[in-house]
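S.K.: A structural model of the following input is requested.
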Amino acid sequence: MAVVILQHAPAQAPSAVGAALAAARLDIRVYRAGEGDLPEDLTGVDAVVVTGGAARIRSGGSAPARDAELELLRGALTREVPVLGLGLGAQLLAVAAGGAVVHRSGSGSAPGQAGRSAVRTAPASGSDPLFAGVAAELPAARWGDDGTVELPAGALVLASDDHHRVHAFRIGASAWGLHYPLEADAEAEAAAETEAAVDGPAGSALERWWGPLPARFAELVAGRAEHTATRAFFTRRADAWEERFAYQTPAYEAAVARMGLRRGQSAVDLGCGTGRAMPALRAHVGAEGTVLGFDLTHAMLTAAVRIGRATTGGLLLADCARLPLRPASVHGIFAAGLLDHLPRPRTALREWARVSAPGGTLLLFHPAGRAERAARHGRPLSPDDPLAEPNLRPVLDATGWRLTTYDDAEQHFLARAVLAR
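M.R.: Below you'll find the predicted structure:
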């Protein structure tokens, strides 16, 4: 797992974040973004940390290095790669997401005199993965004119102070910006502490507040690494996915027909992608039935909406191992090319059993047989393949399913199971 740190001044690396990332055994790759040094793309990147620096950012104008950095951040936001922006990095993140940065006066390149202000958490912080449980109010260092962040629509304010309505924020589910200069250089921090001497050193108070956040971010990066890789892979391919695989639609229709669904029932397509199975599911459950498509990648669901799949059922962004469904509410689950790519297939199968009604059907499908897929990837068919019948059957049995059909043909793979309870 690799974390890219975009550094804007040699002396301003985020030591607390870096130490937490290193403790989590994440591969750290530092780039001197302030000098135009950037990664070529986000391939293999599990998170991005953007540090601060002395130069201001403005929403208008153009600078090649800054424009390239903003484009990289837009790519991370689109692919839902976790991002942590600190100081100037938070401003860059806000602008990349469609927000703005406004300075109160002057056009100099450096912030003004350092000081301190009381930072108060916002109600949204209580349920935030990083900020939940932090102190409601603590002092933090600030610069004289370090800019006012104006967030894009949909972003959440997590903390504010008397000088900044937006002191910390979250964009989407994977990007955080912290306006206070956590990685401030020694001279600026000393100035902040001098101004705050009456109430105690700002640095130690900030450390108490900031303390758990680096480790939480590192834990979040590690915990989401598999999802991050999945989203990065499919986001790049989403726009062309339907056209590339449209020829497989008849095979999907034939597979859905073997589920035995009836009118008025509910059916879900897990890992639905562009929703290729959803029209067939709708045809079997009828207008009075329910069809839902779940996928982890926002770009895939966007593509599904664009080609009209939202007219056949609901499209939801969700982890297939943590479905937002009531117990025993689903009559049929369709999963194409999914189970053997999950890191914890037993956990997923138990979750699918939880949401399935008694006698519910599970159909595992792929529009190519196991041998054909192995040959396509230039490897022999492995006896450890999780979809091999001797491996699949006991896993299904252990998670509440009973295998009723196993059909591993040259042109398709199909395994049908019913809920045993």
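S.K.: C-alpha only now, for contacts and for neighbours.
M.R.: OK.
S.K.: residues near Ala153, how many?
M.R.: 10 (other Cα atoms under 10 Å).
S.K.: scratch that, Glu35 is what I was asking about
M.R.: Neighbour tally, Glu35, other Cα under 10 Å: 12.
S.K.: now swap in Leu281 and tell me
M.R.: By other Cα under 10 Å, 31 other residues sit near Leu281.
S.K.: roughly how far apart are it and Ala186?
M.R.: Taking Cα to Cα, to the nearest Å as the measure, Leu281 falls 62 Å from Ala186.
S.K.: repeat for Leu316
M.R.: 47 Å.
S.K.: who's more crowded, the two?
M.R.: Neighbour count, other Cα under 10 Å: between Leu316 and Ala186, Leu316 has more, with 18 against 11.
S.K.: A strand includes that one, no?
M.R.: Yes - per DSSP: H, G, I helix; E, B strand; the rest coil, Leu316 lies within a strand segment.
S.K.: One more, so I can put them side by side:
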Amino acid sequence: MIQIVEHAPKEGPYALGAALEAAGLPTRVCRTWAGDRMPDTADDLVGLVVMGGAMAAYEDFPGRSAELALLRAALDADIPVLGVCLGAQLLAVAAGGAARPGNGAQIGWADVRMTEAAHADALFTTVPERLRVLHWHGDTMDLPAGATLLASCDRYPVQAFRIGGSAWGMQFHLEADESAVGAFADAFPEEAATAPGVVESAPAELAVLARHRDGVFKRFAAFVAARAQQTATRAFFTRRAATWEERFTGDGPRYAAAVDRMELRPGHRVLDLGCGTGRALPALRAQVGDTGLVLGIDLTPAMLTAALREGRDKDGHLLLADACRLPLPTATLDAIFSAGLVNHVPDPATALREWARVTAPDGTLLLFHPSGRAERAARHGRPLDPDDPLAETNLRPALRTAGWDLSCYEDAPHHFLARASRVASRGEASRP
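M.R.: As a prediction, this is how the structure comes out:
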């Protein structure tokens, strides 16, 4: 779900909303001006769009604190964000920058200049060096450390920027179409009067702008769609990372018992895939010894931060990576341990093939969960799902197709465990 935040009746997403709809992305609108409550968490979000408004980002207004909290949660979870005008200023504040009054109102059509960084940006890559856009603001912002400036102009130097790799702010109104320009003029007639012809010239201005405007928003929609599953996973686990160890403090012995079933040897190279806070890493290190290699990979930065806090980096190397596109050469590993990850990847079949690619012939895959499938289903108040990828009727053929041979399957009341061996294909040598 993409959350859209609107601060005023006339300041909707316009062309941006059309691009999201064309991409088939579901949206949910929080109309703060109508008293809608801001979401408490970012758990179910794959994107966040924050529109403009007449209020000041540097002054308190109803819902400001909750909005900044949602923006910070989105930044922490690497959720794609797009802020427009007031939304851009709030994004800057949420990231540690500051909003402030500008040097008088900037209203009407005028150029912005793209910076060198914009040429390599995921959204602005094809935008020409100069772009004539609609301005309608009197405030500005100071960017946080590390932000990338993408567009500027002499009077208001911060016009577009990126924070990290997935959050963008635009001071100007790139979302504007003809109805938006008319709506702004109706809502703010005194400001419109300072820019004669702003409405009348809109068709001609938009005829030139539309191609670039639509390209930026199409790329944003594609960016959101391509990362949706990863975003949802990060959003879910980011908020829970700080208390993960406390919630599951008694699981350590069960993880160690599962690792024992892998039959590892000193010197083996093993990966804890979807390692979370790294609860399996000490047991894996104990099995492979000082001469072995232990890696822990997770998609959620907050989980790896929690692992560092627990000192798990002493037992293995922690890496941030996508489980379906591992940054490892073919046949690197002797074994993979994975607890609960299969239910969180977008395509289990693709994941299992990738895990087979990085594992040497005869290598081991152990899928584990400290709760059985029936126990987990009951805890969440739902029946067993026949389409669950961990159901034996689904898992066995999926493993076989991906290059694994399932040798052990246990769906017990208080644990789930499946052990498989990497099948050597023609021409591959088995591990020693």
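S.K.: what are the ranges of the helices in the stretch 201-350 of the first structure?
M.R.: Here the stretch 201-350 of the first structure has its helices, by DSSP state H, counting those that start in this stretch, at 202-210, 212-245, 249-257, 278-285, 298-306, 345-355.
S.K.: out of those helices, nearest to Ala65 of the first structure?
M.R.: helix 212-245 (23.4 Å; Cα to Cα).
S.K.: list the contacts for Thr404 of the first structure?
M.R.: By Cα atoms under 8 Å, 6 or more residues apart in numbering, Thr404 of the first structure lies in contact with Ala415, Arg416, Ala417, Val418.
S.K.: Leaving out chain neighbours, which residue sits closest to the third one?
M.R.: What that stands for is Ala417 of the first structure. Nearest non-adjacent residue to Ala417 of the first structure, counting by Cα to Cα, 6 or more residues apart in numbering: Leu403, 4.2 Å away.
S.K.: tell me the secondary structure for the one you found?
M.R.: Taken by three-state DSSP, the conformation at Leu403 of the first structure corresponds to strand.
S.K.: Alignment lookup: it to the second structure.
M.R.: Superposed on the second structure with TM-score structural alignment, Leu403 of the first structure falls opposite Leu406.
S.K.: Go ahead and confirm that match touches Ala398.
M.R.: No - Leu406 of the second structure is not in contact with Ala398 according to Cα atoms under 8 Å; the separation is 9.9 Å.
S.K.: Quick check: of the contacts of Thr404 of the first structure, which has the highest neighbour count?
M.R.: Most surrounded of those: other Cα under 10 Å gives Val418, at 25 neighbours.
S.K.: Aligned counterpart of it in the second structure, please.
M.R.: By TM-score structural alignment, Val418 of the first structure lines up with Ser421.
S.K.: Average offset of the helix or strand containing its match relative to the first structure?
M.R.: Taking DSSP states H and E as the criterion, Ser421 of the second structure maps to strand 415-422. Here the mean offset of strand 415-422 of the second structure against the first structure after fitting is 1.6 Å, by mean Cα distance after the TM-score superposition for the first structure.
S.K.: what sits up against that strand?
M.R.: 258, 262, 356, 359-373, 399, 403-411.
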